[in-house]
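Enquirer: Need a 3D model of the following:
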Amino acid sequence: MTVDYSIYLVLAAALVALLSSALRILREYERGVVFTLGRFTGVKGPGLIILIPIIQKMVKVDLRTFVEDVPSQDVISRDNVSVKVNAVIYYRVIDAERAILNVEDYHAATSQLAQTTLRSVLGKHELDEMLAERDQLNSDIQEIIDSQTDTWGIKVANVEIKHVDIDESMIRAIARQAEAERLRRAKIINAEGEQQAAEKLVQAGEQLARQPSAMQLRYFSALYDIAGEKTNTIVFPIPADILAQLTPGKRPPEAP
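Expert: Presented below is the predicted three-dimensional model:
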């Protein structure tokens, strides 16, 4: 009887092991790539999957979005400036069959491709473009990586450049360049203001020249503005013709 029970226990254990190897449960975001005697026979899931023990094998594939931190890369820009750049890439598997059959490790392959693409793309741009046109660079890198990972069944959703680290001496040089640029703009604005003021003065002079009495009124208006400050002493010339009119019996000197 003891021998009979041991046989039943062995059979029960074998049956449990057989069922555990034959029954698989895949979550909603998982797919199973099934191989029968080493040959690809289909993609199954999600839910309950029944496999033929020993004959069939299954490889799970996660369809959720992966976030890959691209390590800091040494990049030499087109204007020969050495910088360190790191980024983050968001991608997911859209074809489980190609992700398993066409590449050994799609995670490592995507990471290495992102590193090389980051160096090659940024090396074609100057430092100012790296700092000012980051959105365009992100789009260019994402497009290149996505086109090359398409054969692996990978969809690259987004690429973001995180940091552009610059040497301390280069930071000082950029600060001096920015200061010089601000001075240049200030001088240009000042010169444009002087030019506009000169044009307005010419127009005002032309209008005043049409009526001599208008010049006298403008002259008295300027004196009135100066007289507002009581601490000032005002000395102004009086035309000879006005003095002749104010002094009886005297005529203004004739012009030679």
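Enquirer: When you work out contacts or count neighbours from here on, use the C-alpha atoms and nothing else.
Expert: Noted.
Enquirer: now the residue sitting furthest away from the middle of the chain, what's its secondary structure?
Expert: In the chain, counting by Cα atoms, centre = their mean, G249 sits farthest out from the average C-alpha position, at 85.3 Å. Secondary structure state of G249, per DSSP: H, G, I helix; E, B strand; the rest coil, is coil.
Enquirer: and this one, so I can compare the two:
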Amino acid sequence: MEAVIVLLVVVAVIVGIVGLLNSVRVVKQYERGVIYRFGRVNPLPKEPGLRLLTPFVDRMTKVNMQVVTLPVPAQEGITRDNVSVRVDAVLYFRVVDPIRATVDVQNYEFAMLQVAQTSLRSIIGKSELDDLLSGREQLHEGLELMLSTPATGWGVHIDRVEIKDVALPESMKRSMARQAEADRERRARIITADGELQASQKLSQAARTMDANPSALQLRLLQTVVEVAAEKNSTLVMPFPVEMLRFFERAAGGGATSGTGTAADTGAAVPVAEQAAVPAPVEEPAPEVAPSAERAELPAPGLQIPDPRTPEE
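Expert: From the prediction side, this is the model:
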């Protein structure tokens, strides 16, 4: 009898230990526990910490409340301007209502993946190629709005959704490269023409300034000579300008009355009055030549001229 009592006590202790181990649950900080009692869900999920359940009665399902990063597979589609593209995206979401995420939908992660794929295909068909390449912010907002409608009923909050990559056909890439090259060439030609216009305006202004002061032209010439001579790889032949001679004459105080050289030696122009005073050179008549001396006598017509060669020749 005593053995039976001891056996019952041992069995009770074992059952109690098993029930205690079965009723003790640890909920982590980033989790929430959904309790099912006889198949009915408890409206209040368990908070993080050590939790005791009713043995053999309660069942608990843990729901992760962290942000889930869900990559959306690449989807092929045709844009509104008839360009075939391949677009992939990434979705960031988290569970805000663990009761609805476990009761209202069977697998919320798989459901969100399918909704993201269909929404991405829909947004590709409604957009143009330029919007997919440059105006992605509006597309992200449109995708988030399309995903938020079913996600709200599943207790899921969409943090953000972004398009990762847009794959284009090789022919379209070449066409876009040619377009970009043509646009850059156009801008380069416009910039070059604008530079030539500004340079011509400055050169015209400089020409007017040098015309008002001839010495500036000589200084510019000397500066050009210095620039060419700095290279030391060419021979420069520089004519001596007449204006420089005049400058030296004025510096020496010679002017038109001093100096031994004439106007023809210095290259200066002779005044009109001086040209009138110079006597004109007298042309000498050519000597007359007698026609008889110049011309040889020609044989009369009809006469035969003897051959001076001998028969032996």
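Enquirer: Next, the contact list for the spatially closest residue to V57 of structure 2 that is not a sequence neighbour, please.
Expert: Using Cα to Cα, 6 or more residues apart in numbering and skipping the chain neighbours, the partner closest in space to V57 of structure 2 is R37 (5.9 Å). Shown in contact with R37 of structure 2 (Cα atoms under 8 Å, 6 or more residues apart in numbering): 57-59.
Enquirer: Show me what N190 of structure 1 lines up with in structure 2.
Expert: Under the alignment (TM-score structural alignment), N190 of structure 1 maps onto T192 of structure 2.
Enquirer: and its match, how many neighbours?
Expert: Using other Cα atoms under 10 Å, T192 of structure 2 has 12 other residues around it.
Enquirer: which SSE is it in?
Expert: According to DSSP states H and E, T192 of structure 2 maps onto helix 170-212.
Enquirer: name the helices or strands packed onto that helix?
Expert: helix 214-229 (3 or more Cα pairs under 8 Å, 6 or more residues apart in numbering; DSSP states H and E).
Enquirer: Identify each buried residue in the helix it packs on, please.
Expert: Applying a neighbour-count criterion of 16 or more other Cα atoms under 10 Å, one finds L217 buried in helix 214-229 of structure 2.
Enquirer: Quick check: next helix or strand after that helix?
Expert: Downstream of helix 214-229 of structure 2 (by DSSP H and E), the next one is helix 242-252.
Enquirer: Show only the entries of the contacts of R37 of structure 2 found in strands.
Expert: 58-59 (DSSP state E).
Enquirer: Helices of the stretch 51-200 of structure 1, residue ranges please.
Expert: All helices of the stretch 51-200 of structure 1, identified by DSSP state H, counting those that start in this stretch, fall at 96-101, 106-122, 127-132, 134-149, 168-209.
Enquirer: Columns distance to I161 of structure 1 on top of those helices, output as JSON lines?
Expert: Shown next, in JSON lines, are the helices of the stretch 51-200 of structure 1 (distance: least, Cα to Cα, whole Å):
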{"stretch": "helix 96-101", "distance to I161 of structure 1": "26"}
{"stretch": "helix 106-122", "distance to I161 of structure 1": "9"}
{"stretch": "helix 127-132", "distance to I161 of structure 1": "9"}
{"stretch": "helix 134-149", "distance to I161 of structure 1": "7"}
{"stretch": "helix 168-209", "distance to I161 of structure 1": "19"}
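Enquirer: G228 of structure 1 is nearest to which of these?
Expert: helix 168-209 (24.0 Å; Cα to Cα).
Enquirer: ok, and the closest non-adjacent residue to V85 of structure 1?
Expert: V164 (4.7 Å).
Enquirer: show me the contacts for the counterpart of that neighbour in structure 2.
Expert: When structure 2 is aligned by TM-score structural alignment, V164 of structure 1 is paired with V166. Taking Cα under 8 Å, 6+ apart as the criterion, V166 of structure 2 is in contact with 85-88, 132-133.
Enquirer: Of those residues, just say which sits nearest to A207 of structure 2.
Expert: Looking across the contacts of V166 of structure 2 and measuring by Cα to Cα, the closest to A207 of structure 2 is L133, at 51.5 Å.
Enquirer: contacting residues around the alignment partner in structure 1 of that closest one?
Expert: The alignment partner of L133 of structure 2 in structure 1, by TM-score structural alignment, is L131. Counting by Cα under 8 Å, 6+ apart, L131 of structure 1 touches V164.
Enquirer: next one: the one 10 residues further on
Expert: By Cα under 8 Å, 6+ apart, the residues touching I141 of structure 1 are 117-118, 121, 159.
Enquirer: Among the contacts of V166 of structure 2, name the buried ones.
Expert: 85-88, 132.
Enquirer: Columns distance to R208 of structure 2 on top of these, output as a markdown table?
Expert: As requested, the buried ones among the contacts of V166 of structure 2 are arranged in a markdown table below (distance: Cα to Cα, whole Å):
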| residue | distance to R208 of structure 2 |
| --- | --- |
| V85 | 61 |
| R86 | 64 |
| V87 | 63 |
| D88 | 65 |
| L132 | 56 |
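Enquirer: Fine by me, we can end here.
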